[in-house]
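Asker: compute the structure for the input listed below.
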Amino acid sequence: MSERRNILITGASSGLGAQMAREFAARGRNLALCARRTEALHTLRAELLAAHPGITVAVRALDVNDHPAVFEVFRALADDLGGRLDRVIVNAGLGKGRPIGTGGFAANVQTAQTNFTAALAQCEAAMEHFREHRDGHLVVISSVSALRGMPRSVTTYAATKAGLSALAEGIRAEMLATRTPIRVSAVHPGYIATEMSGRAARTPLMAELDKGVRSMVRAIERERADARVPAWPWVPVGFLVRHLPLRLVARFG
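Answerer: Below is the predicted model:
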């Protein structure tokens, strides 16, 4: 397995994306970072270069719901890193939502568009690049909530993440069937403390940001097809979520 030297991360201005950037920078990787909040991106870039002056960090503004811009920005960031991306991490997403049928359609459809349709655009742009070079590693950041249907305000979010995981698996299946040397990973984080954590932050299952993201990066570096992180407690919890009766799974929502 070749080292993935040039890594693109979407939604990199805060939370999981920014912390993944710090972890990969510490490993000496060049970074292509994009998000809507460019001020935060430039602040992060300065931080990373001060700590790791030997790397290259390129930043560009991107609203992932602007689908033509996704393709344009991915190409531009590849050029910024010498014409080649080795790994793309589809991380940008939303956590908002309302119970179905309670007047929250606008919030739910925004989550669906950002977490699935925009993620599809990112996968398309990444795979175009990887197919051209016949190598690369596509990573989608899904969620443990993708493993089952979830109730209340998590319903749409969980459904979008389930769709994203299925999308990654379908791409992986094609790469295996055609013997194309492109790796595809779906990372399923449990509760990790971020701006999006919301009320889940009150659970004892919550991992601190640095610890949670460190486990994510280890799974990404191993290029595992399907990872539930942190492994403790989310591997056993994930098993329970998959196999418990739905009335019990509903308590996770």
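
Asker: CA only for contacts and neighbour counts going forward, please
Answerer: Will do.

Asker: list the buried ones in stretch 107-126?
Answerer: Across stretch 107-126, burial judged by 16 or more other C-alpha atoms under 10 Å covers 107-108, 110-123, 125-126.

Asker: can you give me the end-to-end distance of that stretch?
Answerer: Terminal residues of stretch 107-126 lie 27 Å apart, using C-alpha to C-alpha, to the nearest Å.

Asker: not counting sequence-adjacent ones, nearest residue to G17?
Answerer: G11 (5.6 Å; C-alpha to C-alpha, 6 or more residues apart in numbering).

Asker: and that neighbour, how far is that from P68?
Answerer: 17 Å.

Asker: between those two, which has more neighbouring residues?
Answerer: G11 (25 against 11; other C-alpha atoms under 10 Å).

Asker: coming back round to it: would you check that the residue nearest to G17 makes contact with C34?
Answerer: Yes: judged on C-alpha atoms under 8 Å, G11 makes contact with C34 at a distance of 6.1 Å.

Asker: now the element after the helix or strand hosting V59, going C-ward?
Answerer: Per DSSP states H and E: V59 is located in strand 57-61. Per DSSP H and E, the first helix or strand lying C-terminal to strand 57-61 is helix 67-80.

Asker: what angle separates that next one from strand 57-61?
Answerer: Angle, helix 67-80 to strand 57-61, by axes from the mean of the first three to the mean of the last three C-alpha atoms, to 10 degrees: 160 degrees.

Asker: now the second one, please; I'll put the structures next to each other:
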Amino acid sequence: MPDSLTVFITGASAGIGAACARAFAARGDRVVLAARSTDALESLAADLNGALGAGTALVVPLDVTDAQAHLDAVAGLPDGWAEVDVAVLNAGLSKGLDPVWKNTVEDVDRMVDVNVKGVINGLRALVPGMLDRGRGHVITLASTAGHTVYPGGVVYCATKHAVRALTDGLKVDLHGTPIRVSAVSPGMVETDFSLVRFDGDRERADAVYADTTPLSAEDVADAVVYCAHAPAHVNVQELLLTPRVQSGFTMIARGEAADRVEGR
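Answerer: Take a look at the predicted model:
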């Protein structure tokens, strides 16, 4: 892999995706910013290109649930950007916190389409070029939810179990090739994740992170960059990270208990 990488990031308009873009760019890599929110992408690209030099970031409007659009987006990358070294398949979401039989059809379809089909579409679009070039790295954003289930999050957990299976299966399918495959699986991270889950209910979303210290998007981005820039012979199969206040995937220390954990 070259010292300076070309990194294709889905869900790059906010949260972990945007943090990954900033972290890779700060290290000297070039980033392809892919998401549906064109205005947010343009703003991020302007910041990166202004601070780090023109040609640091490229905007690619993309709905990851559209398989043909994903193929077209990769095929349409301009000269100098087409040789993608690292694919960070980050786009994902959760909707609702209801028992599985109460999930709406729309919420189920949205989670499966973005979290599962979005990853498959990314693999179909990006892996063939990596094989042709004889180098590349696919990094999926999985979750501690892919290791367990919790009340109200069953469908979301099922999609993240699927992401882990896709990641592990891709490594098997690529056995004997130079392509690396990694999953980064964070626990509680304070982003707009809960705001999306609760349909914009800020009070309910803020309560998820109240009186405790979750991971930040930047913490997760550090892990992603580590995987991508590990020595060429090293494949980080999965990097599982949680905040210190989180135990057993669903246990979160809060208030005085969180203060003791943080050593304050």
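
Asker: quick one: residues contacting the residue nearest to G17 of structure 1.
Answerer: Applying C-alpha atoms under 8 Å, 6 or more residues apart in numbering, we find G11 of structure 1 in contact with 17-18, 33-36, 91-93.

Asker: do V217 of structure 1 as well
Answerer: Residues in contact with V217 of structure 1 (C-alpha under 8 Å, 6+ apart) are 20, 23-24.

Asker: also L5 of structure 2?
Answerer: 28-30, 84-86.

Asker: ditto for A35 of structure 2
Answerer: Counting by C-alpha under 8 Å, 6+ apart, the residues that A35 of structure 2 touches are 10-13, 41, 60-64.

Asker: would you list the residues you listed in JSON lines and tack on distance to D219 of structure 2?
Answerer: Converted to JSON lines, those look like this (distance: C-alpha to C-alpha, whole Å):
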{"residue": "T10", "distance to D219 of structure 2": "18"}
{"residue": "G11", "distance to D219 of structure 2": "17"}
{"residue": "A12", "distance to D219 of structure 2": "16"}
{"residue": "S13", "distance to D219 of structure 2": "17"}
{"residue": "L41", "distance to D219 of structure 2": "21"}
{"residue": "V60", "distance to D219 of structure 2": "25"}
{"residue": "P61", "distance to D219 of structure 2": "26"}
{"residue": "L62", "distance to D219 of structure 2": "25"}
{"residue": "D63", "distance to D219 of structure 2": "26"}
{"residue": "V64", "distance to D219 of structure 2": "24"}
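
Asker: find the residue at the geometric middle of structure 2.
Answerer: N90 (2.2 Å; C-alpha atoms, centre = their mean).

Asker: doesn't A34 of structure 2 belong to a helix?
Answerer: No: per DSSP: H, G, I helix; E, B strand; the rest coil, A34 of structure 2 lies outside any helix segment and is strand.

Asker: next, count neighbours for it.
Answerer: 28.

Asker: residues contacting it?
Answerer: A34 of structure 2 makes contact with 8-13, 41, 59-62, according to C-alpha under 8 Å, 6+ apart.

Asker: let's see that with 7 Å instead.
Answerer: By C-alpha atoms under 7 Å, 6 or more residues apart in numbering, the residues touching A34 of structure 2 are 9-12, 59-62.

Asker: how near is N103 of structure 2 to V245 of structure 2?
Answerer: N103 of structure 2 is 29 Å from V245 of structure 2, by C-alpha to C-alpha.

Asker: can you check V184 of structure 2 too?
Answerer: Taken as C-alpha to C-alpha, the span from V184 of structure 2 to V245 of structure 2 is 19 Å.

Asker: all the helices of structure 2, in order from the start?
Answerer: Listed in chain order, the helices of structure 2 (DSSP state H) span 15-26, 38-52, 67-75, 105-111, 118-133, 154-173, 193-197, 202-208, 217-229, 256-262.

Asker: what is the shortest one packed up against?
Answerer: Helices and strands touching helix 193-197 of structure 2, by 3 or more C-alpha pairs under 7 Å, 6 or more residues apart in numbering; DSSP states H and E, are helix 202-208.

Asker: go through the helices of structure 2 and pick out the most buried.
Answerer: Most buried of those, by mean neighbour count (mean count of other C-alpha atoms under 10 Å): helix 15-26, with a mean of 23.

Asker: ok, average deviation of that helix from structure 1?
Answerer: With mean C-alpha distance after the TM-score superposition for structure 1, helix 15-26 of structure 2 departs from structure 1 by a mean of 0.6 Å once superposed.

Asker: that helix - contacts with which helices or strands?
Answerer: helix 217-229.

Asker: quick check: nearest residue in space to M196 of structure 1, chain neighbours excluded?
Answerer: Spatial nearest neighbour of M196 of structure 1, excluding adjacent residues (C-alpha to C-alpha, 6+ apart): G95 at 6.1 Å.

Asker: re the thing from before, farthest-separated two in the contacts of L5 of structure 2?
Answerer: G28 and V84 (14.9 Å; C-alpha to C-alpha).

Asker: so for those two, which sits in the more crowded spot?
Answerer: Counted by other C-alpha under 10 Å, G28 of structure 2 and V84 do not tie: V84 has more neighbours, with 24 against 15.

Asker: the more buried one touches V7, doesn't it?
Answerer: Yes: the criterion here is C-alpha atoms under 7 Å, and V84 of structure 2 meets it with V7 at 6.0 Å.

Asker: re the thing from before, mind picking the two most distant members of the contacts of G11 of structure 1?
Answerer: Pairwise distances across the contacts of G11 of structure 1 (C-alpha to C-alpha) peak at 14.7 Å, for the pair L33 and G93.

Asker: in JSON lines, list the contacts of G11 of structure 1 along with distance to M216 of structure 1.
Answerer: As requested, these are exported to JSON lines (distance: C-alpha to C-alpha, whole Å):
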{"residue": "G17", "distance to M216 of structure 1": "11"}
{"residue": "A18", "distance to M216 of structure 1": "13"}
{"residue": "L33", "distance to M216 of structure 1": "17"}
{"residue": "C34", "distance to M216 of structure 1": "19"}
{"residue": "A35", "distance to M216 of structure 1": "20"}
{"residue": "R36", "distance to M216 of structure 1": "23"}
{"residue": "N91", "distance to M216 of structure 1": "12"}
{"residue": "A92", "distance to M216 of structure 1": "15"}
{"residue": "G93", "distance to M216 of structure 1": "16"}
